[in-house]
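Asks: what follows is a protein structure lacking sequence information:
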C-alpha cells in the first residue's frame, strides 16, 4: 500500500492556476476504484524511492503535479477542464530557457526543485513544466538528470572518487549512484573511467 499526501493548499493553488473561476476543490472519496494513471504515478513514486535516479527530487515533484492534476480533473467535485492559454504555448522563449539552463548548470551539485526552476523562468510550476518540455523535448527531471550524468562523466575522467561524484550528483549513496549510472550508461562508473583513460 502506498500513502501519498498532497496538502489541500497545493491542490487549491493548482486549481487556481488552471482556472481562475475554480472554487476550492474537494476530492471525492471513492473506495475500491481503479485509475490506471494514478496506479502508474504511484508505481513511479515507489520506484524512485527504492532506486534513486538522476533527477529524483524533480521527478517526485512532477509526479505530485501529475497526481494533483488527475485528481482535480477526474476525481474532484468539479472538473477544471482544459488549462488556460498556456496549452497552446510554443514553449519557453530562448531567453527564459537559457536562464533556466544556466541556473541548472550552476547548481547541479545542489538540490534543484521545480519551484526553483519555475521562479527562474518567472512562471507557475505547472506552466513551467509544460513549457520546458515543449521547448526541450524533455521533462525538467530528465533534463537535469542528463546534465548530472554529463557532469559525472567529466569528473570520472578527471579522476575524482566515485563516492565524491555520487555526493556531488545528489545521490544518497555510492551504490545508488553506481546502479543509476550503469542503468543509463550501460557500464559502471569504474568501467567508464577506465574506458575514458584509454
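Replies: Good, I have the coordinates. Just so it is clear, the structure is predicted and the values come from calculations on it, not from any experiment.

Asks: only C-alpha atoms from now on, for both contacts and neighbour counts.
Replies: Fine.

Asks: show me the helices in the chain, by range?
Replies: Here the chain has its helices, by DSSP state H, at 8-18, 36-50, 56-74, 94-106, 114-121, 125-136, 140-157, 162-168, 174-185, 189-197.

Asks: any chance of those helices in TSV, plus mean neighbour count?
Replies: Formatted as TSV, the entries for those read as follows, by neighbours: other C-alpha atoms under 10 Å:
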stretch	mean neighbour count
helix 8-18	17
helix 36-50	14
helix 56-74	20
helix 94-106	15
helix 114-121	18
helix 125-136	19
helix 140-157	19
helix 162-168	18
helix 174-185	17
helix 189-197	15
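
Asks: next up, a structure to set beside the first:
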C-alpha cells in the first residue's frame, strides 16, 4: 500500500478509453423495459381496486392488494430511473469516457458524474503486489505469473475515494481486459514508478 509520486514525464501520450454507447443504450433499454413492465403490472392491479364501500367490494382485500403494490411501484420507479440514466449516457452529447494522462485520470461519465484524480494520489497494484490476506480474498488471477499479470490484467486502480476504477473501465467501455491492459500499460507503469 504505497503511494506513488506524481509523474513528471509529459512525453507520455494521453489514452482515451471511450464509453460504449451501444452497450449503454442496450442496458438502458433493458432496465427501462423491466421498469415499464412492472409499472404496467402495478397499474393493472391498482385499476381494479374498489376502495369505496360497496356491496361488491371486499375493501380489506383491496387494501391488501394496494399495500402489496406499493413496494412494486417503488421498484418500478427505481428500474425506470436506472434505465433512463443508462439511456442518457448512451445519448450524452459530449465526449464520455476515461482519460489517462501523465498527470492523472479524468473520468467523464455524463449522468453518472465526473471525477478527476491526480496520479500521485492513485494507488496502482497488481494481484502479485497484494498481501497474502488480500490475495486469498481475490480471484484466481493472483496465482498467475507476474509477467502474465502485467501483460493481461488491468491492475487495481484505487483513488482516495475508493472508487472501483478497474471495474468501471470494463463495465462502461465493453473492451476486453487484455486490450485495456495493453493500451494503459505505459501510463500505469509510469504511475507505479518510484
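Replies: All right, it came through fine. All values derive from a computational prediction rather than experimental measurement.

Asks: quick check: TM-score for this pair?
Replies: Comparison of the two superposed chains (TM-score structural alignment, normalised by the length of the second structure) gives a TM-score of 0.22, and 80 aligned residues with a C-alpha RMSD of 6.0 Å.

Asks: the residue lying closest to residue 97 of the second structure once chain neighbours are set aside - how many residues pack around it?
Replies: What sits nearest to residue 97 of the second structure in space, not counting adjacent residues and going by C-alpha to C-alpha, 6 or more residues apart in numbering, is residue 18, at 4.2 Å. Residues lying near residue 18 of the second structure (other C-alpha atoms under 10 Å) number 18.

Asks: just the element for residue 25 of the second structure, please.
Replies: Secondary-structure assignment from DSSP states H and E places residue 25 of the second structure in helix 21-47.

Asks: cool, residue 124 of the second structure as well?
Replies: strand 123-125.

Asks: roughly how far apart are the residue nearest to residue 97 of the second structure and residue 40 of the second structure?
Replies: Between residue 18 of the second structure and residue 40 of the second structure the distance, using C-alpha to C-alpha, to the nearest Å, works out to 35 Å.

Asks: over to residue 82 of the second structure?
Replies: Taking C-alpha to C-alpha as the criterion, residue 82 of the second structure is separated from residue 40 of the second structure by 17 Å.

Asks: neighbour count for those two, which is higher?
Replies: Neighbours per residue, other C-alpha under 10 Å: of residue 82 of the second structure and residue 40, the larger number sits with residue 82, 19 against 14.

Asks: please name the residues that touch the closest residue to the more buried one other than its chain neighbours.
Replies: In space, residue 82 of the second structure comes closest to residue 31 once its chain neighbours are excluded; the distance is 6.5 Å by C-alpha to C-alpha, 6+ apart. When the contact criterion is C-alpha atoms under 8 Å, 6 or more residues apart in numbering, the partners of residue 31 of the second structure are 79-80, 82-83.

Asks: which one of those is nearest to residue 70 of the second structure?
Replies: residue 79 (14.4 Å; C-alpha to C-alpha).

Asks: in the second structure, which spans are helices?
Replies: Secondary structure of the second structure (DSSP H): helices located at 21-47, 59-90, 132-137, 146-152, 165-173, 177-192.
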